[in-house]
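> dropping a prediction and its sequence here:
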Amino acid sequence: MSGEGDSAKNSTRVWRRIPTGIWALGFVSLMMDISSEMIHSLLPVYLVVGLGSTALTVGIIEGIAEATASITKIFSGALSDRLGRRKELAALGYGLAAFTKPVFPLAPTVGWLIGARFIDRVGKGIRGAPRDALIADISPPELRGASFGLRQSLDTVGAFTGPLLAIALMALFADNFRAVFWVAVIPAFISFGLILFAVREPEKHEGPHKVRNPLSRRELSRLGSAYWWVVAVAAVFTLARFSEAFLVLRAQASGLPLMLVPAVLVIMNIAYALSAYPVGVLSDRMDRVTLLIAGLGLLVAADLMLAFETGLTGITVGTVLWGLHMGFTQGLLATLVADATPIELRGTAFGMFSLVTGLALLAASVIAGALWSGIGPKWTFLAGAGFSLLAAVGLILIRRRKTARPSIPEA
């Protein structure tokens, strides 16, 4: 019993030591995710049922949307390094996403929805790398894993609150997709207000090396082998982690009523939110790569469950495992990027990381959609399991090269 009490006290102490700026950025992400997930939890089914699209079309739309965000991140991240400022670019990205949200209920065709998703993801791309670099700038090195884990947990609370609201509003509005999309506009603008008025940037961050062209070959070479190993493994890992839209389609194909389809993302994100912060705290005390390997094991188990189980119980278990693997991996990958890069190149590092993984997600979503439409859902998830095992091999190589815990740059 005393061991459990000491663990609880340690968790409380870590919680209290996390800077207020991390909390503020977490609530900014929370509100935007509520808005986005209210829309995204319904959008795949709306495209297929409401507008007559195919699963391949869903895969292409999701892949293009996320790849657009990732490509934009490299430029916004580099610009934040060049300017030595993060907040203004993050605020621009959140504002663009907020002002795009009304397009979703107004869109009359698939083309309009593709355009809305594209612009919305441009906003995500503009804010993503500067925000992550800002978290790394604000958080103390000894609390970096906990800080990224907390931000990830708060972000994910929004990710399951959004689908819950979508379920309730679908019942209230008698399956009226557009009415739910209109309600989703409100938290997006709350998020925009929070980033403007509740987040403060620390003093201009300049390392010992002045960065003039962050994307030059000379600057990129300074990121080092530890960073590029993390990027390479993350790219293979992303091929296994295709869009969660296919979890939604898997549940719907298994007989889940239309009104309850968003519950899939609710279940996944509850598991994600409950695990991300504790794993982040744990990663500040033990080997991070070991935790990532455990996360890949969870993804393999999730893929196998979703491939072979067709009942709702099996789909639910697979969805929980999928959420747990997200909690074990997403914050840790961001922490490893922050660990491996100098302060003056953090924006560029997060942007390049997002570019590579975004292109991998585009490929993964298109492959998943093609496998789903061509030979069936089972092979979509079996392919994901195969890529997971390949990524695990890469992580084992990283650990052998003793780059699992690269030395932390001085902040």
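Thanks, I have the structure now.

> every contact and neighbour count from this point should use C-alpha atoms.
Noted.

> which residue, neighbours along the chain excluded, lies closest to residue 48?
Nearest-residue entry for residue 48: residue 54, 5.9 Å, with adjacent residues in sequence omitted and distances by CA to CA, 6 or more residues apart in numbering.

> mind listing what the most centrally placed residue in the chain touches?
Nearest to the geometric centre of the chain sits residue 330, at 6.7 Å (CA atoms, centre = their mean). For residue 330, the contacting residues are 152, 276, by CA atoms under 8 Å, 6 or more residues apart in numbering.

> can you tell me which helix or strand it belongs to?
Element membership for residue 330, per DSSP states H and E: helix 312-340.

> list the buried residues for that helix?
Residues of helix 312-340 classed as buried by neighbour count (16 or more other CA atoms under 10 Å): 312, 314-340.

> this is the other structure I want to compare:
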Amino acid sequence: MRADTVQPVRDGSTRGIWSVGAASLFSDASHESVTSLLPTFLASTLHSGPAVLGAVDGFADALTGLAKLAGGPLAADPRRRSRIAAGGYLGTAVATAAIGISTAAWQVAVLRAVAWSSRGLRSPARDVLLTTLSTRAGYGRAFGVERAGDNAGAIVGPLLASALVVVVGVRQTMMLSIVPGVLAAVAISVAARDARRTIVREEARRALAFNLAALRRAGFARTLIPIASFEFGNVATTLLILRATDLLHTGERDLAAATSIAILLYVLHNAVATVWSMLSGILADRVGARPVFVGGTCCYLIGYAAFAVGPHALAGLAAAFALAGAGIGAVETTESATVARSLPEELRGNGFGVLGLVQSFGDHEAVMG
């Protein structure tokens, strides 16, 4: 079956691409605000221990990878793609906000699983929408906008939660997270509508298939090897916060102060990742994704090596967080751009699904490790 005939847009800065970036920003702000309150909610309100939190997040993270893989075949079909993207964002928003009315830990687990499964299903569809909205020469910039929005949301969400929780309380703050979540669904719907305008002719509905053999014949394994190597060595950023807290907790600084500073350093990490995602996308389009990926990996390794050595000085820790943020911003952007460029249009949804599975498995291993 032939691929859809697509009329490329003139550049990568269309309204649709920025709408995808806005969707990532709003959605991440929504679920990150709830995630930042989840430990307190489970411990103080539902009287559950740390083991419950680990089980809830571990189960949800595992489902995310499987959902991304399942979302690949759905994203490959232009007729399903827009509905999956919009429905996924809306499902994440509703299930995440509903955690605020939970009365038992098992309800939190179910809602978190639904939210993260919706998040996984929508991911390949969103990425294919980006390739439809952009030209091949602008894939780096397009994915840079999306990654920048995601990282910016990771800053806005916790800050929003910290401000609201003082005014309205934990439960109400969680429920209010539906507002940016719904805005995310609206933004992705705008992007999907713009993407449909670029399709001159649509083929009949495609059969759902993982197309693993076709991916192998297209040489996708060679593309995936360096990505998988990085992701399986990736370390959860929550561990960086824990490490920084330990290093900052000295005789001159109590635990509360150390924790507060470590969180601010994590905000710095996400701010650098936001900026560097945009810059890396531009560089990837100009010089190629491979050197940007290698440079990002080097920044990441240097930053994490600094954490291993253990600088107690604030400046040293800030530099380590900044390097780690620059590294992850560059790598995540170029991973998606590389997958988009390495596959024909009809296989990109499947490729993004496999990429999501690899990324989620690496994140899960990092947390469990």
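It's in. No experiment lies behind these values; they were computed from the predicted model shown.

> TM-score for this pair?
Between these two chains, after superposing, the TM-score reads 0.83 (TM-score structural alignment, normalised by the length of structure 2); 348 aligned residues with a CA RMSD of 3.0 Å.

> residue 158 of structure 2 maps to what in structure 1?
Residue 158 of structure 2 maps onto residue 163 in structure 1, with residues paired by TM-score structural alignment.

> and the helix or strand where that match lies, how far from the chain's centre?
Using DSSP H and E, the element containing residue 163 of structure 1 is helix 144-172. Put simply, helix 144-172 of structure 1 sits 11 Å off its chain's centre (CA atoms, centre = their mean, to the nearest Å).

> average offset between that helix and structure 2?
Following the fit onto structure 2, the mean deviation recorded for helix 144-172 of structure 1 is 2.0 Å by mean CA distance after the TM-score superposition for structure 1.

> what's around residue 211 of structure 1, how many residues?
Residue 211 of structure 1 is flanked by 18 other residues according to other CA atoms under 10 Å.

> make sure I have this right: residue 206 of structure 2 is in a helix.
No - counting by DSSP: H, G, I helix; E, B strand; the rest coil, residue 206 of structure 2 falls outside a helix, being coil.

> and for the residue nearest to it when sequence neighbours are not counted, the neighbour number?
Closest residue to residue 206 of structure 2 apart from its sequence neighbours, by CA to CA, 6+ apart: residue 77 at 5.5 Å. Residue 77 of structure 2 has 23 neighbours, counted by other CA under 10 Å.

> what do you get for residue 232 of structure 2?
Neighbour number of residue 232 of structure 2 under other CA under 10 Å is 17.

> now residue 49 of structure 1
So residue 49 of structure 1, with other CA under 10 Å, has 12 neighbours.

> next: residue 347 of structure 1.
Residue 347 of structure 1 - counted by other CA under 10 Å - has 35 other residues nearby.

> which stretch of helix or strand covers residue 256 of structure 1?
Going by DSSP H and E, residue 256 of structure 1 is not in any helix or strand.

> mind checking what residue 349 of structure 1 lines up with in structure 2?
With TM-score structural alignment defining the correspondence, residue 349 of structure 1 maps onto residue 351 in structure 2.

> ok, that match to residue 365 of structure 2 distance?
21 Å (CA to CA, to the nearest Å).

> more neighbours: which of the two?
Neighbours were counted for residue 351 of structure 2 and for residue 365 using other CA under 10 Å; residue 351 has more, 30 against 19.
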